[in-house]
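*Asks:* I would like to see how this sequence folds:
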Amino acid sequence: MGTIYYGGSATPIHIEDRTLAHLKVVIATKLRRNESFTVSWTHPEDQPRGRSTIWLHSSIPLRFVFENPEPEELSREWIDKLAQSANSSGGIMIVAESVDAPPGHGADDSPQVVDITER
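*Replies:* Sure thing, here's the model as predicted:
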């Protein structure tokens, strides 16, 4: 389970490492271009019902921490889908990994609730 530390918030956002690796690429690309945007997620079943959104801006400190010391093999198609949503007025909407997923990582392009938790 990876973690995003954003701004001065004492509440880290926990995201599965593989999803976080893909989000990191899209987020870093957008922020490098000085483009602000939102990231939204549905709360997991073990949390109160609802959803959260954060506004990402290049002037706000951001840190990605991965549990696994080895980098994930990235899916170009999944990055493209996340980037398309990042460029929309709704911001990044996390979708499931697509059909070119590495073995053992599933292959489903329907929207889904991704294991993202705030603690």
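*Asks:* Only C-alpha atoms from now on, for both contacts and neighbour counts.
*Replies:* Will do.
*Asks:* Next, work out how far apart the nearest residue to Arg49 once chain neighbours are set aside and Gln112 are.
*Replies:* Spatial nearest neighbour of Arg49, excluding adjacent residues (CA to CA, 6 or more residues apart in numbering): His43 at 6.2 Å. Note on His43: its distance to Gln112, by CA to CA, to the nearest Å, is 11 Å.
*Asks:* Proceed likewise with the subsequent sequence, for comparison:
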Amino acid sequence: MAHLFYGGGTTPIELPDRLLAHVKIVIAAKLRRGESFTLTWRHAHDAVDGRTTVWIQPSIALRFVFSSAEPELLDPDLLRGLAAQAASTGGLAFDLNDLEHQPIERRSAAAVA
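*Replies:* From the prediction side, this is the model:
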């Protein structure tokens, strides 16, 4: 599992590496353009019921920590879908329960170079 640290908080948001790799790209693109948005997720089965929403804006520190040193293979269709969602009034949202069994794909080091 990857971790997203939001603001000055010490408790990370746990996400699958594959999802966080895609979310990171969408967040970076939006923040580069000075665009703020909400990020919402429904908690996983093993956590307290409910959902959490955070406000993503350039002045709030974010740190992305991945469990693998190899970068994830990015899916252009998934990136487009997440970007469209982030641009909507509802912001970027996902359900961690739907993501529990998705395969993780990684690029080889040679593919990155």
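*Asks:* related to what we said a few turns ago, of His43 and Gln112 of structure 1, which one has the most company?
*Replies:* His43 (18 against 14; other CA atoms under 10 Å).
*Asks:* Show the contacting residues for the more buried one.
*Replies:* Applying CA atoms under 8 Å, 6 or more residues apart in numbering to His43 of structure 1 gives the contacts 49-52, 113, 116-117.
*Asks:* go on, Ser88 of structure 2?
*Replies:* Ser88 of structure 2 makes no contacts at all, as judged by CA under 8 Å, 6+ apart.
*Asks:* how near is it to Asp75 of structure 2?
*Replies:* Distance from Ser88 of structure 2 to Asp75 of structure 2, by CA to CA: 20 Å.
*Asks:* Show me where structure 2 has its strands.
*Replies:* Listed in chain order, the strands of structure 2 (DSSP state E) span 2-6, 13-15, 37-42, 51-56, 62-65, 92-95.
*Asks:* Other residues contacting the shortest one?
*Replies:* Read that as strand 13-15 of structure 2. Strand 13-15 of structure 2 has contacts (CA under 8 Å, 6+ apart) with 1-6, 96.
*Asks:* can we see that at 10 Å?
*Replies:* For strand 13-15 of structure 2, the surrounding residues in contact (CA atoms under 10 Å, 6 or more residues apart in numbering) are 1-6, 20-21, 23, 41, 43-44, 52, 64-66, 96, 99-100.
*Asks:* so that strand corresponds to what in structure 1?
*Replies:* Mapping strand 13-15 of structure 2 onto structure 1 (TM-score structural alignment) gives residues 13-15.
*Asks:* on average, how far is that stretch from the matching bit in structure 2?
*Replies:* In the superposition with structure 2, the average deviation recorded for stretch 13-15 of structure 1 is 0.7 Å (mean CA distance after the TM-score superposition for structure 1).
*Asks:* about what we covered before: from the contacts of His43 of structure 1, which is closest to Thr29 of structure 1?
*Replies:* Ranked by distance to Thr29 of structure 1 (CA to CA), the contacts of His43 of structure 1 are led by Ile116 at 21.2 Å.
*Asks:* Who are the contact partners of the closest residue to Ile25 of structure 2 other than its chain neighbours?
*Replies:* Excluding the flanking residues, the one nearest Ile25 of structure 2 by CA to CA, 6+ apart is Leu79, at 7.8 Å. Taking CA under 10 Å, 6+ apart, we find Leu79 of structure 2 in contact with 19, 21-26, 85.
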